[in-house]
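**Student:** Predicted model and sequence below, questions to follow.
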Amino acid sequence: MVMADELQGKKIAFIATEGVEQVELTEPWKAVERAGGQPELISIEDDEFHAWKHFDKADTFKPDKTAEEAQVGDYDGLVLPGGVANPDQLRTDENVVGFIRDFAAAGKPIGVICHGPWTLIEAGVVKGRKITSWPSLQTDLRNAGAAWVDEEVVVDAGLVSSRKPDDLPAFNAKIVEEFAEGTHEESAEKTEQAIHAEATPS
């Protein structure tokens, strides 16, 4: 059960853009707020963008900051929602990818759901990590060196992952728990190894 003050004083970054699956943005956002945390929306640009509900346009959202402006040190946790078009755009933005890589390297907790892990692959931080996702990403994740599993929610040293919107209750509970715990030294070490492996020719 989420306590109202579990994330008091903690700021949580949500990175999303056009095409984000709305419920995967709004439900974790509400969970963070209910736990007393302060969510902030980061995007590629500072323009409003549309979220989607499956195949239909849904609400618009105005980012608080761009990825270029955002500083890793200002945040205690990170959420990467899914939706197909959303991570497909995020993974091509060097500021977004750099922010995620630095966040993971700092050992800070990350929650990722559905198609969100695409950006983790681009950041080179999934090698050696246990993770789940939307099923169609499993080959991409395994090719990037991750251990993909088909489970409702997976936790690997501060990296929380889930497969789809139906998993949101379990996902939300776990991200709040991990954000409350804070930095994981083991996660920082795993990220360092993954980045080193990415940079070393095979």
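**Tutor:** Looks like it came in fine. Residues are numbered from 1 along each chain as shown.
**Student:** Please make it C-alpha for all contacts and neighbour counts, starting now.
**Tutor:** Will do.
**Student:** List the contacts of stretch 81-95.
**Tutor:** 14-21, 24-25, 44, 52, 54, 67-68, 96-97, 112-119, 122-123 (Cα atoms under 8 Å, 6 or more residues apart in numbering).
**Student:** so of the residues you listed, which ones are in strands?
**Tutor:** Counting by DSSP state E, the contacts of stretch 81-95 place Phe14, Ile15, Trp52, Val112, Ile113 in strands.
**Student:** and the comparison structure, right after this:
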Amino acid sequence: MSKTLDGKRIAFLATDGFEQVELTQPWDAIKNAGADVVLVSPESGTIQGMNHDEKADKFKVDENAGSVSAENFDGLVLPGGVANPDALRMCDDSVSFVRDFFKQHKPVAAICHGPWTLIEADVVRGRKVTSWPSLKTDLTNAGAEWVDQECVVDEGLVTSRKPDDLDAFCAKAIEEFAEGKHAQQTA
């Protein structure tokens, strides 16, 4: 039986402090749709998940952000959590990795605080997005049109606000990853 994402390879970029459910629920949904999922991080070994402000599980990193290329993946997922994207946006390798998905017109999905890394990669200008409400001003100042909606899709960029939006986020991310490259998805 063929699955929607058979033959696709999807990167999840995260570091310590990611909101655990914002990694695990999309991971499971995308893997169950047939994709090969890969945890990429600027850290090696394991990274620490969070359930809001409480430590959750640790996850084994598959690839280092400094040694991977967007050209080896069909899409990217950016989980939220406050500490995770704040650290990622300070890591040149992570920011370049994100930006390259846009340069290569590949779909990207970011939830909650995940769009902070998109701001640093300078890829939200002129795009309609959503996020955790506290990022509204940051995204607007970076040139995005921020809306308060469960899930927003803009030319291969999927964004959602919070864990309550994960069902819609996962469905749209799978749809965009299945569709593949978007000519208008640019850095």
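**Tutor:** Thanks, I have it. Just so you know, these numbers come straight off a predicted model, no measurement behind them.
**Student:** one step back: of all the ones in strands among the contacts of stretch 81-95 of the first structure, which comes closest to Ala199 of the first structure?
**Tutor:** Among these, Val112 lies closest to Ala199 of the first structure (Cα to Cα), at 23.6 Å.
**Student:** And for the equivalent of that closest one over in the second structure, the neighbour number?
**Tutor:** Aligning on TM-score structural alignment places Val112 of the first structure opposite Ala110 in the second structure. Ala110 of the second structure: 27 surrounding residues under other Cα atoms under 10 Å.
**Student:** go on, Gln193 of the first structure?
**Tutor:** Neighbour tally, Gln193 of the first structure, other Cα under 10 Å: 17.
**Student:** taking the contacts of stretch 81-95 of the first structure one by one, which sit in helices?
**Tutor:** Using DSSP state H, the subset of the contacts of stretch 81-95 of the first structure located in helices is Glu24, Leu25, Val96, Val97, Pro117, Trp118, Thr119, Glu122, Ala123.
**Student:** and the second one, what does it touch?
**Tutor:** What it means is Leu25 of the first structure. By Cα under 8 Å, 6+ apart, the residues touching Leu25 of the first structure are Phe14, Ala16, Pro81.
**Student:** preserved in the second structure, out of the residues you listed?
**Tutor:** Retained in the second structure: Phe14, Pro81, out of the contacts of Leu25 of the first structure (criterion both residues aligned by TM-score structural alignment, their matches' Cα atoms under 8 Å).
**Student:** and of the contacts of Leu25 of the first structure, the nearest to Glu177 of the first structure?
**Tutor:** Nearest member of the contacts of Leu25 of the first structure to Glu177 of the first structure, counting by Cα to Cα, is Phe14, at 16.6 Å.
**Student:** The closest one maps to what in the second structure?
**Tutor:** Using TM-score structural alignment, Phe14 of the first structure lines up with Phe12 in the second structure.
**Student:** again with Leu141 of the first structure
**Tutor:** Aligning on TM-score structural alignment places Leu141 of the first structure opposite Leu139 in the second structure.
**Student:** So its match sits against Pro133, correct?
**Tutor:** No - using Cα atoms under 8 Å, Leu139 of the second structure makes no contact with Pro133, being 10.1 Å away.
**Student:** Need the contact partners of the helix or strand containing Thr191 of the first structure.
**Tutor:** Counting by DSSP states H and E, the element that carries Thr191 of the first structure is helix 185-199. Helix 185-199 of the first structure is contacted from outside by 104-108, 124-129, 156-159, using Cα under 8 Å, 6+ apart.
**Student:** In strands only, show me the residues you listed.
**Tutor:** Among the contacts of helix 185-199 of the first structure, the members falling in strands (DSSP E) are Asp156, Leu159.
**Student:** Narrow the contacts of helix 185-199 of the first structure to those that are buried.
**Tutor:** 104-108, 124-129, 156-159 (16 or more other Cα atoms under 10 Å).
**Student:** For the ones in strands among the contacts of stretch 81-95 of the first structure, could you give me TSV that also reports distance to Pro87 of the first structure?
**Tutor:** Listed next are these as TSV, based on distance: Cα to Cα, whole Å:
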residue	distance to Pro87 of the first structure
Phe14	12
Ile15	9
Trp52	13
Val112	11
Ile113	11
